[in-house]
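J.: Predicted model and sequence below, questions to follow.
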Amino acid sequence: ISISATVELFQLIMYTPIFTLGLLFNAMALSFLFFKVKKLSESTVYMVALIFLDTLLLFTLPFKIISYHLQDQWNLGSVFCSTLESLYFVNMYGSILISLCVCVDRYIAIRHPFTAPTLRSIKKAAMVCAIICLGTSAGTVSTFQLHGKGHNISSCFHNFSKSTWQNAGLFSALEATFFGSMATMTFCTAQTVRCLRKHRKPDNPQTHTTRAETIVVTNLVAFLVCFTPYHLAYFMYFLVKNNIIHTRLQQVLRDILQVTLCWANLNCCLDGACYYFVLKESMEDPLQTSV
């Protein structure tokens, strides 16, 4: 089944600014880290890891545009396609987990300041990032089998094999990663905001604490807005592909899945922009280094 022309146009319109602005914002955040932030912290370690993963994902987007334009005439090789798909999907879920770590780290720093020194350290943050990168990289085994074993790939980034859609283990792992992260981040954000409001000065509402609240909530909202539609669409499409629910709208669901996957990549832009302003704030107020 070919992807509708409307979906292809939507992807072209979305991916072009996501690619250019994503690289720009991530480069700005990274340059700020290296040239302006003099003291390394747990938050900056996670930010570097997140920027790195987002940037790797961004570099696959031009090829994703090409693949949808070529449809079933992909001629850049099966190994290259599987490598691109691996970079794309592995780094997306790596970014989700690093975003979770950023949220939990700031929750510990703000909500539990007395136990934070024993729970947080730059070395521990680096180890967590390394574990996440290595763990998600293990997913490469699955991405190299998305089109089936031993098959010559004629369409990259779509038309995955029947066995892929019947892989309940892969489906469960991806959905559990997102919804588990979403639940944890929602809890940590609510507790962090609650703590920040306790320290807000009633006579001066426009404090750094108030700006910290805005940053914390904005991070969560961006995460939810970007990733929730795709994982709901993936859930529905998985049920349809495995005949758990029956509908004549399979093509519509397929298009929705592609649109929401495209929308999810907007997070690469928002991450870079958000952390650039977080770092800019941190130069003005030490509290922001925890935020």
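T.: The structure has been received and is ready for your questions.
J.: hey, let's count contacts and neighbours off CA atoms from now on
T.: Fine.
J.: so what's V193 up against?
T.: Going by Cα atoms under 8 Å, 6 or more residues apart in numbering, V193 touches E213, V216, V217.
J.: Break down this protein into its helices, ranges please.
T.: Listed from the start of the chain, the chain has helices (DSSP state H) covering 5-35, 42-58, 61-70, 78-111, 116-119, 122-137, 140-143, 162-165, 168-198, 208-241, 250-264, 266-282.
J.: that older thread, so which of the contacts of V193 is the closest to Y46?
T.: Nearest to Y46, judged by Cα to Cα, of those is V216 at 15.1 Å.
J.: which residues does that closest one contact?
T.: Here V216 is in contact with C103, T189, T192, V193, V291 (Cα under 8 Å, 6+ apart).
J.: Also E85?
T.: Contacts for E85 (Cα under 8 Å, 6+ apart) come out as T143, F144, C156, F157.
J.: Of those residues, which is the most crowded?
T.: Most neighbours among these, by other Cα atoms under 10 Å: C156, with 28 neighbours.
J.: Would you confirm that that residue contacts S67?
T.: Yes: the pair C156 / S67 is scored as a contact, 5.6 Å apart, by Cα atoms under 8 Å.
J.: Tell me which of the helices of the chain lies nearest to N152.
T.: Ranking the helices of the chain by proximity to N152 (Cα to Cα) places helix 78-111 first, at 6.1 Å.
J.: list the buried ones in the closest one?
T.: For helix 78-111, burial by neighbour count (16 or more other Cα atoms under 10 Å) applies to 78, 81-82, 84-111.
J.: Just the angle for it relative to helix 122-137, thanks.
T.: Orientation check (axes from the mean of the first three to the mean of the last three Cα atoms, to 10 degrees): helix 78-111 against helix 122-137 gives 150 degrees.
J.: Centre of the chain to helix 78-111, how far?
T.: On the basis of Cα atoms, centre = their mean, to the nearest Å, helix 78-111 sits 5 Å off its chain's mean C-alpha point.
J.: before we go on, here's another structure to hold up against the first:
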Amino acid sequence: MLKIARMRVSVLTAAVSVRTRTRWLLRKWTESSIYMTNLALMDLLLLLQLPFKMHAAYNTWEENKMLLCSFLESFYFVAMYGSIYTIACIAIDRYIAINHPFRAKQVRSKKNALIVCVLIWVFVMSATSPIYTFRDKKEGNFTCFHGFSENGWSTAIIVCLELFGFLLPAAVLVVCSIQSIRTLKASKSSNPKKQAGVRIIYSSLAAFLVPFTPCHIAIFLQYLVRNDLILDCKQQKNIALFIQVSMNIANVTCCLDALCYYFIAKEVRSTKKTLKLSISRARTTSTSEV
């Protein structure tokens, strides 16, 4: 009986310690860290597609692997547009925190950030589901990640892709970033944290516009080619090369997004530590003078 009682006590102690550690870990999370983790997961998903994409660039796939190819293509676009919407949500969250600090206490929370990330996954997965209809089942051996059927280049698909996949998030990011930069620069304080915040905003703008703008221009040009609006053979070859190069640049840059945000967050934390240290030193000096 004594051994059983001791075992029960040890089990209860272990459960309490696990619960305590879980609560401690949850306290360490912030809204920004949740968004950055979601961005890292999106980039990891994109990175997992690259070996298949590289293999498909030099090899044809058999017809019985068409479903696997559509599955990989779907998650490739889930990762890309999930990253786009996550970066846009980071910009919105930053805008609320900077421009509406009192309102932010009611709107911003770890629970809301987690809900937003889940909604991003649901939205992009449902929006990319038509990819399973983009291939002709009678085409035999095929090249995965290339050669979509005419369904994939229809006007409705491309308009939705360009408008909701790029232009709308880009507009949200640019507007929120401009407003946040104006607010930070309008403050008269020479706080190092303000300068770090401006650098964060410029970095996020570059991480979004540099990789995603060229590839969506290339997608639009390829749409014009597939719909016989550009007929010149040389221009068609240049556009085909442009879309491949721009998509590869977007892939590489996406994989660096989370790393970029990590170092930015690290810079902010170091700035906070320096600021606290300078404040404590100032207080010590003033006390000693008194």
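T.: It's in. Since we're looking at a predicted model, the values are computed, not measured.
J.: Would you convert the helices of structure 1 into a markdown table that also reports distance to H151 of structure 1?
T.: A markdown table is the format used below for the helices of structure 1 (distance: least, Cα to Cα, whole Å):
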| stretch | distance to H151 of structure 1 |
| --- | --- |
| helix 5-35 | 25 |
| helix 42-58 | 25 |
| helix 61-70 | 17 |
| helix 78-111 | 8 |
| helix 116-119 | 47 |
| helix 122-137 | 22 |
| helix 140-143 | 13 |
| helix 162-165 | 12 |
| helix 168-198 | 20 |
| helix 208-241 | 20 |
| helix 250-264 | 22 |
| helix 266-282 | 31 |
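J.: Residue nearest the middle of structure 2, spatially speaking?
T.: When Cα atoms, centre = their mean is applied to structure 2, the residue found nearest the centroid is S83 (2.5 Å).
J.: Can you find the partner of it in structure 1?
T.: Aligned by TM-score structural alignment, S83 of structure 2 pairs with S95 of structure 1.
J.: matching residues in structure 2 for stretch 113-129 of structure 1?
T.: Against structure 2, stretch 113-129 of structure 1 falls on residues 101-117 (TM-score structural alignment).
J.: In that stretch, which residues are buried?
T.: Of all the residues in stretch 101-117 of structure 2, those buried under the rule 16+ other Cα under 10 Å are A104, R108, K110, A113, V116, C117.
J.: Closest to A14 of structure 2 out of these?
T.: K110 (26.6 Å).
J.: Would you check how far apart that closest one and A104 of structure 2 are?
T.: Plainly put, K110 of structure 2 is 12 Å away from A104 of structure 2 if you go by Cα to Cα, to the nearest Å.
J.: Could you check how far A130 of structure 1 is from R106 of structure 1?
T.: Counting by Cα to Cα - A130 of structure 1 and R106 of structure 1 are separated by 19 Å.
J.: before we move on, what about M28 of structure 1?
T.: Counting by Cα to Cα - M28 of structure 1 and R106 of structure 1 are separated by 22 Å.
J.: Then H199 of structure 1?
T.: Note on H199 of structure 1: its distance to R106 of structure 1, by Cα to Cα, is 16 Å.
J.: Can you tell me which of the contacts of E85 of structure 1 is nearest P229 of structure 1?
T.: Nearest to P229 of structure 1 out of those is F157 (Cα to Cα; 18.6 Å).
J.: surely that closest one meets K64?
T.: Yes: if you go by Cα under 8 Å, F157 of structure 1 and K64 touch, sitting 6.8 Å apart.
J.: Contact partners for the residue lying closest to C226 of structure 1 once chain neighbours are set aside?
T.: The spatial neighbour of C226 of structure 1 that comes closest, neighbours along the chain excluded (Cα to Cα, 6 or more residues apart in numbering), is A264 at 4.4 Å. Contact analysis of A264 of structure 1 by Cα under 8 Å, 6+ apart lists C226, F227, P229, Y230.
J.: Now check the third one against structure 2: what is it aligned to?
T.: I take that to be P229 of structure 1. So P229 of structure 1 corresponds to P214, using TM-score structural alignment.
J.: Could you check how many residues crowd around the closest residue to its match other than its chain neighbours?
T.: Spatial nearest neighbour of P214 of structure 2, chain neighbours left out: S246 (5.8 Å); criterion: Cα to Cα, 6+ apart. Neighbourhood size, S246 of structure 2 [other Cα under 10 Å]: 20.
J.: Just tell me what S246 of structure 2 corresponds to in structure 1.
T.: Using TM-score structural alignment, S246 of structure 2 pairs with T260 in structure 1.
J.: check contacts around that match.
T.: Contacts were defined as Cα under 8 Å, 6+ apart; by that measure T260 of structure 1 touches P229, Y230, A233.
J.: again with V7 of structure 1
T.: Here V7 of structure 1 is in contact with D255, Q258, V259 (Cα under 8 Å, 6+ apart).
J.: For the last one, which non-adjacent residue is spatially closest?
T.: If I follow you right, that is V259 of structure 1. Counting by Cα to Cα, 6+ apart, V259 of structure 1 lies nearest to V7, which is 6.5 Å off, once chain neighbours are set aside.
J.: same deal with the second one?
T.: Of all residues beyond its chain neighbours, the one nearest Q258 of structure 1 is V7 (7.3 Å), with distances taken as Cα to Cα, 6+ apart.
J.: which residue in structure 2 lines up with the one you found?
T.: Using TM-score structural alignment, V7 of structure 1 sits opposite a gap in structure 2.
J.: distance of V7 of structure 1 from L261 of structure 1?
T.: As judged by Cα to Cα, V7 of structure 1 and L261 of structure 1 stand 11 Å apart.
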